[in-house]
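**Q** need a 3D model of the following:
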Amino acid sequence: MSSTKYDPQQIEQKWYQNWEENGYFRPSMDKNAPSFSIQLPPPNVTGTLHMGHAFNQTIMDGLTRYYRMKGYNTAWIPGSDHAGIATQIVVERQLAEQNKNRHDLGREAFVDEIWAWKKISGNTITEQMRRMGCSVDWSLEYFTMDEPRAKVVSEVFVRLFEQGLIYRGKRLVNWDPILGTAVSDLEVISEEEDGHMWHIRYPVVDSDDTVIVATTRPETLLGDVAVAVHPEDERFAHLIGKKLMLPLTNRQIPIIADEYVDPEFGTGFVKITPAHDFNDYEVGKRHQTALINVFDLTAKILPQAQVFDFQGQVLEAFDIPEKYAGLDRFAARKLIVEDLKAQELLIEVKPHKLMTPRGDRTGSVIEPMLTDQWFMSMSEIGKDDPTGKSIAQKAIDAVASNEVKFIPENWVNTYNQWMNNIQDWCISRQLWWGHQIPAWYDETGKVYVARTQEEAQQQAGSNKLTRDADVLDTWFSSALVPFSTLGWENESSKTPQLDAFLPSSVLVTGYEIIFFWVARMIMMSTHFTGKVPFKDVYIHGMVRDHEGKKMSKSEGNVIDPVDLIDGIDLPLLLQKRTTGLRRPEKAPTIIKATEKQFPDGIPAYGTDALRFSMASYASLGRSINFDFKRCEGYRNFCNKLWNATRFVQMNVEGQDCGLDDANLPSSFVDEWIHSRLQQTKQTVTEAFDTYRFDLAAQAIYEFAWNEYCDWYVELAKVQLQSGDEKYATATRRTLLHILESILRLAHPIMPFITEELWQTVAPLAGKKRTQSIMIAPWPKAYPDRINQEALAQMTAFQELVNTVRNLRGEMGIGPAVKAPLFLENGQAFAHTLPYLKLLARLSDATIVDKLPENEDAPVAICAQTRLMLIVEIDKAAETARLSKELEKLNKEKDKLDAKLSKPGYLDKAPAHLVQKDQEQLAALVEKEGKIKAQLEKLKI
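**A** Purely as a prediction, here's the structure:
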């Protein structure tokens, strides 16, 4: 051991560098060994480690280290995602600080600028992974925009196009007007906001009648193509087929019937604007209306509306009233409402709560926009596909056949719900950073899809070509990583890595990307390799703060795992919390939340304590309310292991430990700890096999702290001091053997401290056959070595010790006072008396036929044995002490009573806080009863 005191910062960097330099992270590629592989969900290159990463990386590294110790050919494959939108935003903001934009540079120079940024700042998260102890094979590290991945992306795109599964069309998509690109549903956050419902009068043509249409977006009426009612709404059946005069325009639109309309909501009339609303798009498609686009790509009103059919063909264009042209959509809304009011067409305006879709990167309100995009078909069967199945059906079948298993199993329902209602995938983005779509156009607009420009030119002949400016959705390239990272180049590729590591053993990820990433990996892998990408999908919960709130900057509750590892003072913590806020006015709230959670800053807990905390939370599928104080408890656990190792080292170094002596005696204490070790090995092994990290952590903690440190180490002191050298030698051997096994059991979760301590313990235990604990063999359980009699004896002995300790407490005997104990007919415990004297702090322990007569000494019963402690007690002093303790307790109880009785507290306070207060009050009431009972005894 390098120090008498546990200091995680002294050991963590040292050992990680040692592991990496010695190549311990690399797979053996032993064909005779079973394979275990795991793909790291590639974090964004712009990212930094957050608590979700700390959680799933603890699980992934724990599994990787476990299977490596079991002798598997093990590969954990790391990489990072180019994160098209996020990365482009970061670099554009840097340019803005220099009063430049990407258009000033041009596309090629701007992309060069991003690559330069990536080289300097883009690898932050990989360094943080090293801090977490992640034993990934860095020689296999990839970046989704590197050359090998770029070739695979082009190959896959071209093959899908050749198979008729990729096409270009004009469809409605989520559009971010600030970014100027289509975005996926995942990049849209719907927030409940205060809005309005405008009730507008639409006159019926050739009639004095009018209909009242309610809308939250009056500016879109410029693109209305119809007004719909429910076909069974008898109130308006007579109007179906009639024409309406669209307010503020010179257009007539029909009244149609469609079941989409909820007759109970609003006025029963719904305006249909298929070019600017997803639901309206489906209604328009059913009725084959036109699509009228009234916005440009910055969400400003066009001078001329564009009219299309559902095949994307231009039908016509017409002028929009000049006063609205060029206005931003919200400025246009204001003017349109004023004009409706002036023309007495605005009936009323009501406050209305609505879900507003906003881009997660910009905060801009997302606009459904009719644009030309590339799509991937989910339901068509590829040309000459021998399976006769669509790409989506293959993925559905892979899960239905249990080739891919979800853990917990209930996530299968979520997967199937999405897959059975799947829509074609919009795979194009209007960005400059990303995989540029391998398609070129000639002057006539004809498209040529090819792997390279040279290949496209061969198709086009002498025609001049221009490359498509769009890039692919980031999820397209990340869907290919199960095979693009293993040497796959085309459908005939064969590599040792593909053979060994596809499918991988397990994917560890969050539920929120089951469709956006998990399903797409299954689709792409089954389609291109004929194999599933992974066998198991372990879905973990979300990491929330200690009150159960989602971690976000706006809440001020974000925790950086590195801060927990290294510690950070409060001023710096506050600065980190408020830097880069989208809403700076929230800074005071953030400061208040931070000070409440971390009043003195964050102490340095070290990586092992953080990882053990994460493992202890990892029950199947449950979201985590992370309380940083749990790290404090596991930092203490690290200290406990450190000090236990120092004790063992001091007592065995230079001593005979009987490593090769088969004839050493064994006490019931030794037999008990060896038996408990076998049971613990079984429990921990089964927990790792079934992804129950919480059970593994619990078993390791209870065995190491409660049984080895608190019981066996203390009992070993008796055996070491017994004067019997053979028993002392056996004890030293047991101390070493059990501790060395504990370190190997704990290593997958706590890699650094276990390596540091194992380097000391293993040579003493005669087990240092390898250079590192991470390649030492996993502790194998031997159920036939479990001694049930020793387990029963120890259970009875522990009950006896706890009974005596409780008796001391009831009698108010301080820890420094040693008292004699009498056991009536306690012959069954005769062999335990030396141990009992030490653990129960007794001056003596005597077995008698009958307890002595002593009115002041209470009697306890344990395993049919009556016990009595005899000690002189100063009744007056003890009464005063207990009375003072009771007075203090009553004040605490009254305070909690008042809090719980406060009107509205039980209804408004978070449930976990109410429960905590109630449990604390119950504990105080129980303690109060015990003190009163002791006071009554002192009166006798």
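**Q** switch to C-alpha atoms for all contacts and neighbour counts from now on
**A** Will do.
**Q** so what touches the longest strand anywhere in the chain?
**A** Criterion DSSP state E: the longest strand present in the chain is strand 188-203. For strand 188-203, contacts defined as CA atoms under 8 Å, 6 or more residues apart in numbering pick out 209-216, 218, 244-247, 340, 345-360, 366.
**Q** assumed V537 was part of a strand.
**A** Yes: per DSSP: H, G, I helix; E, B strand; the rest coil, V537 lies within a strand segment.
**Q** residues contacting it?
**A** Listed by CA under 8 Å, 6+ apart, the contact partners of V537 are V404, K405, F406, I407, V506, L507, V508, T509.
**Q** give me the number of neighbouring residues for I320.
**A** Here the count is done by other CA atoms under 10 Å, and I320 has 20 residues near it.
**Q** follow-up on the earlier one: keep only those of the contacts of strand 188-203 that are in strands.
**A** Judged by DSSP E, the contacts of strand 188-203 include 210-215, 244-245, 346-359 as members of strands.
**Q** of those, just the buried ones, PyMOL syntax please.
**A** Buried residues among these (16 or more other CA atoms under 10 Å), as a PyMOL selection:
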select buried, resi 211+212+213+214+215+244+245+346+356+357+358+359
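**Q** structure for this one too, so we can compare:
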Amino acid sequence: MTELPKTFDPSAIESRWYAHWEETGQFRPDRPGAEPWTIVNPPPNVTGSLHIGHALDNTLQDILTRHARLKGKDALWVVGTDHAGIATQMVVERQMAAAQDKRTNYSREDFVAKVWDWKRESGGEITRQLRRLGCSMDWANERFTMDEGFSKAVLKVFVDLYNQGLLYRDKRLVNWDPGLGTAISDLEVETREVQGKFWHFSYPLEDGSGAISVATTRPETMLADMAVAVNPEDARYTALIGKRVRLPITGRLIPIVADEHADPELGSGAVKITPGHDFNDFEVGRRAGIEARDMLNMLDAKGAVTQTADGLIPADLLGLDRFEARKAVVAGLEADGVLERVEDRTIQTPYGDRSGVVIEPWLTDQWYVDAATLAKPAIEAVKSGAIRIVPKTWEKTFFNWMENIQPWCVSRQLWWGHRIPAWFGPARDEVGLASHIDMTFHADGTFTERPALASQIFVAISEAEAIASAAAFYGDRFAVKVDHTRNFPRATNDEVYLVQDDDVLDTWFSSALWPFATLGWEGSQSPLALSEVEGQATGDTPETSASTSLSTNGKGSWGFPNRTPQLAGRYPNDVLISGFDILFFWDARMMMQGLHFMKDVPFKTLYLHGLVRAADGQKMSKSKGNTVDPLGLIDTYGADALRFFMAAMESQGRDIKMDEKRVEGYRNFATKLWNAARFAQANGIGGSTTLEPPAATLAVNKWIIAETIRTVQAVDLALADYRFDGAANAIYQFVWSRFCDWYLELIKPAFNADVKAEIDAESKVVAGWVLDQILVILHPFMPFITEELWHALASREHDLIVAQWPMADARAIDPEAEREVGWLIDFLSTQREVRAEVNVPPGARPALYVLGQQTVAGSADPATYPSDLIDVFDRHRTTINRMGRVDVITFLNTGMRFDLKSGERESRLGESPLLGSGVQFVVGEDTYFIALEGTVDLDAERARLTKAIAAAEKERDSLAGRLNNASFVERAKPEAVEKAKADHAEKSAEAERLTAALARLG
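**A** Predicted structure coming up:
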């Protein structure tokens, strides 16, 4: 037990306690026989640094992990980082560029070695920052999506999916980033509003009988147009369907097709179709019978114009950047007399979030996963309740996306990442061997010769297995080798040369395996010393098949026949905490892969939290300059305050508005608890020696025990329902109001020298027990201050992080004591408010009269008055005298005068005291009167209240006028409207409160 410093300094305790926890293995699950509890963190990018979204996500995870640990479970929080293919390669290439160097100066292997060097030196920044937040992760077994064991799992999944026909190579449109020279996911596309143009021009009909008008925001793409679409119900164009138009500039003849994509209400109702450069047009083209292999591609990997397959693009346009080509095409259309008009328009334009360049829909060969097949078991799992999505409102969005899911592009044109385990060999025909080669142009000006889809593909875990497969395929005539220096497969008279695919896998593909590939699946380096569990040995996994279906025969939980806990009971994970923005990029894909390979859900509950927004409700972004650095907040207010803010503001289904003042308020909350602990130390209150509530005789002690139990119950229920705000607010109200503001004040007289020793001892024991319960239930939210206070209050056998969660035993609740102390608090609170409203000087002790409900109505019958009220006042006379500043109470309907100082009672029945001027208030069913004659200038007070009421009502009415103005509500920013509503409510309440105070004065 150490004496606490007078001032609470978060920085002085945080680093010390975190280092202690980690060094002593407190985050390591080590409870043989205990129920396993598992959560995995969404692996942050290895290049990343802690942002406010990370702070929210990881705070919620840590609350659940620490709570599970305190509940006696063998809690494991799996931690790791994602290799972040694009981001990491960009970081390393930038460093090389600063040294006048570049990636293409090196072999692929040498460049990858440089990335590993960077990772070892600089790739741990975010993990250090997670420690500052207080995350109790199992750092002894930190994972990385490129570590050896995890990579084995990734390769196995790829090969198995390919062999099952669920992963294939295809030519489709992708989001192409010309700046990075790779396909990117939708999550890496940032949509911006750009001021652009809408060009209208006409395509002449082939027979010269007229023309058809079309419009576009990208006129340069007409160089690769392959059709014009009109709505089949549009009577204007019925006769034109099937005819052809001749494109200006290229002279290409293209058909007019019928397709519902064309909206008769938009523009001319006719739409140009460029299937190789627009996602909607791609689908229209396929419906029109155009195969992907036949779709025209007019741009290279850098976004420059290249020749199409029909060779019709004029030579003077070749090599132009797409935006320079736009100017040239518009000029050409104007020169040909087919440009009709140009409109200014705001255009939603896709940009690469890392490169900052406009994204191009680009037709290219990529690897795809049959997501539609894998999605079916995941849909069924959510519908059956095997996976509970919280909040439930996200289910509709989940089903809508999953039921309309598109093939998942999993290849990226990078060097850093899991290289695709596919080797290409030359195609084989009846005569012999032949090669079919495509040219792929890269952003740096280089190009790669690679096999087209017609070539033979060998997918295997290793190069040796690929060679063996190829040898069986080509026969004994040929010796099969792998060429590590050339970029295309070939054959000689007696040798066949394979080349491995240059691409790497999308990082979402590897992270989709996170819930099981981090736990020892297929020998992927388990973080635990796994042994046989429920008859299943380490690394064993159910057989895989081409499809996964959920049993409905009633066997096992939720219809899953294979419900035996896997991977030492760590799979399925108990819960996943995730931002809703990666529901489809990560969460849904984990469901697909987990169900397919483990035959069970990856997690039982999926909790989706909102975004942390700026104080005005806007989305945070660096370009807006409204981001918040969580580390700066930790430096200023401490990690505990930031964590508590995150929890208290996390309300299911809502985003969080960043409010630094509230973070400061929770630092003040920590300070209040600190001072309460110092008060306890100063008065001989120490830690409790029992988990059960101590015996109590005083009503105030029985009351605080009951309040403690009810708070534990509230926190348990809130956390079970993932109501982080409910749990945090229950603790806050109990600690601040019930324990600090009331209980400690109410028991202060028990520490006076003239109080009986046994009462003093009882209050000390109860106060110590309550303080211990506070520290335990608050620990998941504020781990640092609670651990510090835990050890300061007593000599402990163990750290708080591994203490035992309180017992919410309702048998220890005394309703009568609750009612009595509840009345006392209500009486003191109301009296304080009334005194403040009418400006009674703090030191004044005006006479107090109990009128009684019936007395006010005109009856003086003592039988109508509660007979035990004076006894309640007597039991709490010292407290009421001290805290209520009341010396004497007179009960008018019984004539009893009660002296709170001496405890003497004097009957004055029959006397009719002149009450004079004063103020009334009601507590329960009793009416009280404070005599203010000579204490307060009542006329001046009435004038003050009247003036204040008028000012509040004026502001209230002004705000009501604004809110009733449709123009303001429709045009003002949403945050401005919300502020006006809040201000109106505040002023309305103020006016009501002041009016009530004036009425009390009579």
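**Q** next, the TM-score between them, please.
**A** Here the superposed chains carry a TM-score of 0.88, computed using TM-score structural alignment, normalised by the length of structure 1; 870 aligned residues with a CA RMSD of 2.6 Å.
**Q** where does stretch 328-343 of structure 2 end up in structure 1?
**A** With TM-score structural alignment applied, stretch 328-343 of structure 2 matches the range 335-350 in structure 1.
**Q** run the chain-centre distance for that stretch.
**A** 48 Å (CA atoms, centre = their mean, to the nearest Å).
**Q** same thing with stretch 123-143 of structure 2?
**A** Worked out by CA atoms, centre = their mean, stretch 123-143 of structure 2 lies 18 Å from the chain centre.
**Q** for stretch 80-92 of structure 2, same thing?
**A** Put simply, stretch 80-92 of structure 2 sits 21 Å off its chain's centre (CA atoms, centre = their mean).
**Q** so it corresponds to what in structure 1?
**A** Mapping stretch 80-92 of structure 2 onto structure 1 (TM-score structural alignment) gives residues 79-91.
**Q** repeat that for stretch 729-740 of structure 2.
**A** Counting by TM-score structural alignment, stretch 729-740 of structure 2 pairs with residues 698-709 of structure 1.
**Q** picking up where we left off before, between the two ends of the match of stretch 328-343 of structure 2, how far is it?
**A** For stretch 335-350 of structure 1, the separation between the terminal residues is 18 Å (CA to CA, to the nearest Å).
**Q** so what touches it?
**A** With CA under 8 Å, 6+ apart as the test, stretch 335-350 of structure 1 has contacts from H196, M197, W198, H199, I200, R201, Y202, P218, E219, P247, L248, Y324.
**Q** trace M620 of structure 2 over to structure 1, please.
**A** With TM-score structural alignment as the criterion, M620 of structure 2 matches M551.
**Q** its match: neighbour count?
**A** 20.
**Q** what range does stretch 724-735 of structure 1 cover in structure 2?
**A** Taking TM-score structural alignment, stretch 724-735 of structure 1 hits residues 756-767 over in structure 2.
**Q** ok now that stretch, how far from the chain's centre?
**A** Distance of stretch 756-767 of structure 2 from the chain centroid (CA atoms, centre = their mean) equals 46 Å.
**Q** again with stretch 235-254 of structure 2
**A** Chain-centre distance of stretch 235-254 of structure 2: 50 Å, with CA atoms, centre = their mean.
**Q** and that stretch, what's buried?
**A** Across stretch 235-254 of structure 2, burial judged by 16+ other CA under 10 Å covers Y237, L240, I241, R244, V245, R246, L247, P248, T250, R252, L253, I254.
**Q** show me what contacts the fifth one?
**A** Okay, so that is V245 of structure 2. Contact analysis of V245 of structure 2 by CA under 8 Å, 6+ apart lists Y203, P204, L205, E206, A211, L253, I254, P255, I256.
**Q** would you confirm that E403 of structure 1 belongs to a strand?
**A** No: assigned with three-state DSSP, E403 of structure 1 falls outside any strand and is coil.
**Q** tell me how many other residues surround it.
**A** Neighbour count of E403 of structure 1, defined by other CA under 10 Å: 15.
**Q** I figured it was touching P533, is that so?
**A** No: using CA atoms under 8 Å, E403 of structure 1 makes no contact with P533, being 9.7 Å away.
**Q** which residues are common contacts for these two?
**A** Shared contacts of E403 of structure 1 and P533 (CA under 8 Å, 6+ apart): none.
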